[in-house]
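J.: Please find the sequence and the predicted model below.
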Amino acid sequence: MTNSQNKIFKNLPDALAVINQWRAAGDKIVFTNGCFDILHLGHVDYLEKARQLGNKLVLGLNTDSSICRLKGPERPLQDEMSRARIMASLLFVDMVILFAEDTPYELIAAIQPDILVKGDDYAIENIVGHDIVMKNGGTVKTIELVKGYSTTRIVEKIKQQIKS
């Protein structure tokens, strides 16, 4: 098994065992989440900045069924294991945990990250799990997004080019 595959967890207890080892070693745990259907510059910039906020970056990745419920029957474009492997291959992502729920609330409650991060298109009070993290003395931060980059925009551009 390659190094990137070792970073992917479908089983929460196994993931928590690793996170607890990191925490015992004094590492600050950063958590973020998303679909990451087509990796683009905006994702890379965002995740790199998120990782700089702590020692370990844990990424909650929506499963295929979760994305389909959230974004419709045409999504995701890539299956969950392809997306997980791509995300795990990034140097600054330390762990990928798949979750099937519509939000990562239960995952955040289990992990208890030191820092919860989302893009600046969210107000802190609207970030899922902000209440859990703040109640436990953690911080919630937003990161400025690179303008003009989104999976939806890429998909629309492809559709336009197919039509013309």
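T.: Right, received. Where do you want to start?

J.: When you work out contacts or count neighbours from here on, use the C-alpha atoms and nothing else.
T.: Will do.

J.: surely T142 meets I124?
T.: Yes: proximity of T142 to I124 meets the contact threshold set by C-alpha atoms under 8 Å, at 7.2 Å.

J.: Excluding sequence neighbours, find me the nearest residue to the residue nearest to the spatial centre of the chain.
T.: Among the residues of the chain, the one closest to the centroid is N33, at 2.5 Å (C-alpha atoms, centre = their mean). Of all residues not flanking N33 in the chain, G60 sits nearest, at 4.3 Å (C-alpha to C-alpha, 6 or more residues apart in numbering).

J.: which residues does that neighbour contact?
T.: Counting by C-alpha atoms under 8 Å, 6 or more residues apart in numbering, G60 touches F31, T32, N33, G34, V96, I97, L98, F99, P104, L107.

J.: I'd like the distance between it and H43.
T.: Applying C-alpha to C-alpha, to the nearest Å, the value for G60 to H43 is 14 Å.

J.: just the strands in this protein please.
T.: 8-9, 29-34, 56-62, 95-99, 115-119, 139-143 (DSSP state E).

J.: In contact with D121, which residues?
T.: Contact analysis of D121 by C-alpha under 8 Å, 6+ apart lists L145.

J.: switch the cut-off to 10 Å
T.: By C-alpha atoms under 10 Å, 6 or more residues apart in numbering, the residues touching D121 are T142, I143, E144, L145.

J.: Mind giving me the ChimeraX select for the residues you listed, buried ones only?
T.: Here is the ChimeraX command that selects the buried residues among those (16 or more other C-alpha atoms under 10 Å):
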select :142,143,145
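
J.: could you dump the contacts of D121 to JSON lines with distance to I67?
T.: Below are those laid out as JSON lines (distance: C-alpha to C-alpha, whole Å):
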{"residue": "T142", "distance to I67": "22"}
{"residue": "I143", "distance to I67": "23"}
{"residue": "E144", "distance to I67": "24"}
{"residue": "L145", "distance to I67": "21"}
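
J.: Alongside the first one, take a look at this:
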Amino acid sequence: MKAHRLDSLLVTQGGDGMTLIPRHGTARHFPAHAREVYDVTGAGDTVIATLATALGGGMELESAVDLAGKAAAIVVGRVGTAAVTLEDLARWEQAERPLFLSSADKLMEEDRLRARIAQWREEGRRIVFTNGCFDILHSGHVQYLEQAADLGDALVVGVNSDDSVRRLKGAGRPVNVLQDRMRLLAGLAAVDAVVAFDEDTPQRLICELQPDVLVKGADYSVEEVVGRDCAGEVVLIDFVDGKSTTRIIERMRAAGDD
């Protein structure tokens, strides 16, 4: 890779999917999406064309590879040379991940979540985990969670219990009780499961779930991320400047004093 000045190498493996090998970092395997195979003609060309189009449109590399795999799966499910449209991809996405899932269906106890994750893994899905208090959900949270979801196929969000938030943030917190905070998170399309934990950190929960990707804000260093030894990899995401629960609470209090 160094000799050819490659940043990444994508290896297609037919029915075994594709493997993305970065020059720096950990290789990631993308399982094949095909449900039925009728004709493999044009599958490789479809991968290249979709990947180039997605990257040219500004999509992140891993998301583009996943999209290319889905496009190839559509092509091999048809007889002869076939083209893939945006409508084809939209229908595929809807079939893989229902357009609407009740927020109540995403609220899980740990036992149910472990069973759901086992099912996702059997389907070849990549599990992403992040956590926080999410006391007052704001646009910065939404952007952060959408970016986290793009790193895999199923996003699990761990939420501090009311007692945990109180110990970490002090008297007067949380503003919103646990069930309200969880329900709001579950209402986001990017989120697949929400689970509570009562400890000050999610260390135990992370080590039980063993996520493929552990996501935290970029105000941490990788070495500071709790649970990093129990995850496949750690990814740090920048927060949106000027967006925080603490600032919202401060503005509300200041407005109340006027």
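T.: Alright, I've got the coordinates. Here the structure is a predicted model, which is why all the values come from computation and not from measurement.

J.: Next, the distance between the ends of stretch 215-224 of the second structure.
T.: The straight-line separation of the ends of stretch 215-224 of the second structure (C-alpha to C-alpha) is 12 Å.

J.: re the thing from before, spit out the residues that contact T142 and I124 of the first structure alike.
T.: L116, V117, K118.

J.: top of those residues by neighbour count?
T.: Counting neighbours by other C-alpha atoms under 10 Å, L116 comes out on top of the shared contacts of T142 and I124 of the first structure with 29 neighbours.

J.: Trace G129 of the first structure over to the second structure, please.
T.: Structural alignment (TM-score structural alignment) places G129 of the first structure against G227 in the second structure.

J.: That match - how many residues pack around it?
T.: Neighbours around G227 of the second structure, by other C-alpha under 10 Å: 19.

J.: Run through the helices of the first structure in chain order.
T.: 3-6, 12-24, 41-51, 64-71, 80-88, 105-111, 130-135, 151-163 (DSSP state H).

J.: List the contacts of R114 of the second structure.
T.: R114 of the second structure touches M108, W120, E208, L209, Q210, counting by C-alpha under 10 Å, 6+ apart.

J.: List just the nearest of those to T246 of the second structure.
T.: Using C-alpha to C-alpha, M108 is the member of the contacts of R114 of the second structure that lies nearest T246 of the second structure, at 27.3 Å.

J.: right, and the closest one touches R116 too?
T.: Yes: counting by C-alpha atoms under 10 Å, M108 of the second structure touches R116, with 9.4 Å between them.

J.: Quickly list what's touching both of those two.
T.: With C-alpha under 10 Å, 6+ apart as the test, M108 of the second structure and R116 both reach A193.

J.: Around the aligned partner of T103 of the first structure in the second structure, count how many other residues there are.
T.: Matched to the second structure by TM-score structural alignment, T103 of the first structure sits across from T201. A count of nearby residues for T201 of the second structure, using other C-alpha under 10 Å, gives 18.

J.: And for A95 of the second structure?
T.: A95 of the second structure: 10 neighbours (other C-alpha under 10 Å).

J.: now swap in G152 of the second structure and tell me
T.: G152 of the second structure - counted by other C-alpha under 10 Å - has 18 other residues nearby.

J.: ok, it - contacts?
T.: Neighbouring residues of G152 of the second structure by C-alpha under 10 Å, 6+ apart: E62, S63, D66, R125, R126, I127, V128, F129, D212, V213.

J.: Please point out which of these the first structure shares.
T.: Retained in the first structure (both residues aligned by TM-score structural alignment, their matches' C-alpha atoms under 10 Å) from those: R125, R126, I127, V128, F129, D212, V213.

J.: What distance do you get for the third one to Q147 of the second structure?
T.: Here the distance between I127 of the second structure and Q147 of the second structure works out to 14 Å (C-alpha to C-alpha).

J.: Then K243 of the second structure?
T.: In this view, K243 of the second structure and Q147 of the second structure are 16 Å apart by C-alpha to C-alpha.

J.: Check I237 of the second structure too.
T.: 8 Å.

J.: Could you tell me how many residues sit around the closest residue to the match of G129 of the first structure other than its chain neighbours?
T.: Nearest residue to G227 of the second structure in three dimensions, chain neighbours excluded: Q203, at 4.8 Å (C-alpha to C-alpha, 6+ apart). By the measure other C-alpha under 10 Å, the count of residues near Q203 of the second structure is 16.

J.: so what's Q203 of the second structure up against?
T.: F197, V225, V226, G227, R228, D229, C230.

J.: What sits closest to the third one if chain neighbours are left out?
T.: Meaning V226 of the second structure. Q203 (5.8 Å).

J.: Let me know the distance separating that neighbour from A231 of the second structure.
T.: The gap separating Q203 of the second structure from A231 of the second structure is 11 Å, by C-alpha to C-alpha.

J.: Mutual contacts of the two, please.
T.: In contact with both Q203 of the second structure and A231: no residue, using C-alpha under 10 Å, 6+ apart.
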